[in-house]
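*Asks:* sequence first, then the predicted structure:
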Amino acid sequence: MIDLQGSELDEMIAAEKKQVATEYHAEAWADGISDGIETEILAETAITTAVTELVRRHGESEVLELLEALRRRVEYGEFRADRALQ
């Protein structure tokens, strides 16, 4: 029998949800590409939809903080396809 603390279980559930969400997004992305939609249009639409929903749920200040954190991650090269994983 597996004995997990509440926070460990919550982390596992969150990780599973992120994995499923990633799979949904990958499928939608592939469908868009196969329908002839350019990657730039898919990306901008995904970002715009996400930011709109986050502002609606959490407000502009919190979203601006998130966007600043994402900006730093981009600057550090976290999203480069050629980055080396250690």
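*Replies:* Structure's in. What do you need? The structure displayed is predicted, hence computed values, not measured ones.
*Asks:* hey, let's count contacts and neighbours off CA atoms from now on
*Replies:* Will do.
*Asks:* from the contact counts, what lies against the host helix or strand of Glu44?
*Replies:* Using DSSP states H and E, the element containing Glu44 is helix 39-58. Applying 3 or more Cα pairs under 8 Å, 6 or more residues apart in numbering; DSSP states H and E, one finds that helix 39-58 makes contact with helix 6-34, helix 60-75.
*Asks:* hold the first one in mind and look at this next one:
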Amino acid sequence: MFAPASGTAVFDRDQGERQLALEYLAEAWNCAEDDGVQSAALAHASLFAALATFVKMHGDDATADLIALLPDRIRSGEYNLERILQ
């Protein structure tokens, strides 16, 4: 990967890795649903796994600070897959 002049190479690399990770998770999610696991159970398990990983990597306080930012982001539609971007 070539580094752009704007200095966003790390962001681009991280974004690509996040996209790949999301694709893996989507595949696992679909397989679990095919096996009869309910979406709500998958969502709860995914949140638990994500939060436990953040706590392990960054600690309780930093994770709590991150989570405190989520209500506004959720309300603004950032996690709404049906949102129409203009």
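*Replies:* Looks like it came in fine. Keep in mind that this is a model prediction, so the values were computed, not measured.
*Asks:* and the TM-score between these chains?
*Replies:* The TM-score (TM-score structural alignment, normalised by the length of structure 1) is 0.85; 85 aligned residues with a Cα RMSD of 1.8 Å.
*Asks:* now do the helix holding Glu44 of structure 1: distance to the chain's middle.
*Replies:* Relative to its chain's centre, helix 39-58 of structure 1 lies at 10 Å (Cα atoms, centre = their mean, to the nearest Å).
*Asks:* got a list of contacts for stretch 14-26 of structure 1?
*Replies:* Around stretch 14-26 of structure 1, nothing counts as a contact under Cα atoms under 8 Å, 6 or more residues apart in numbering.
*Asks:* that stretch vs structure 2, average distance?
*Replies:* On superposition with structure 2, the mean distance recorded for stretch 14-26 of structure 1 (mean Cα distance after the TM-score superposition for structure 1) is 0.7 Å.
*Asks:* same check on stretch 61-71 of structure 1?
*Replies:* Counting by mean Cα distance after the TM-score superposition for structure 1, stretch 61-71 of structure 1 comes out at 1.1 Å.
*Asks:* report the distance from that stretch to the chain centre.
*Replies:* On Cα atoms, centre = their mean, the centre of stretch 61-71 of structure 1 falls 13 Å from that of its chain.
*Asks:* over to stretch 26-42 of structure 1?
*Replies:* 16 Å.
*Asks:* what residues of that stretch count as buried?
*Replies:* Trp29, Leu42 (16 or more other Cα atoms under 10 Å).
*Asks:* ends of it, what's the gap?
*Replies:* Start and end residues of stretch 26-42 of structure 1 are separated by 11 Å (Cα to Cα, to the nearest Å).
*Asks:* hang on, the earlier thing: so which of the helices and strands packed on helix 39-58 of structure 1 is nearest Arg83 of structure 1?
*Replies:* Proximity to Arg83 of structure 1 (Cα to Cα) singles out helix 60-75 among these, at 11.5 Å.
*Asks:* what range in structure 2 does the closest one sit on?
*Replies:* Using TM-score structural alignment, helix 60-75 of structure 1 lines up with residues 60-75 of structure 2.
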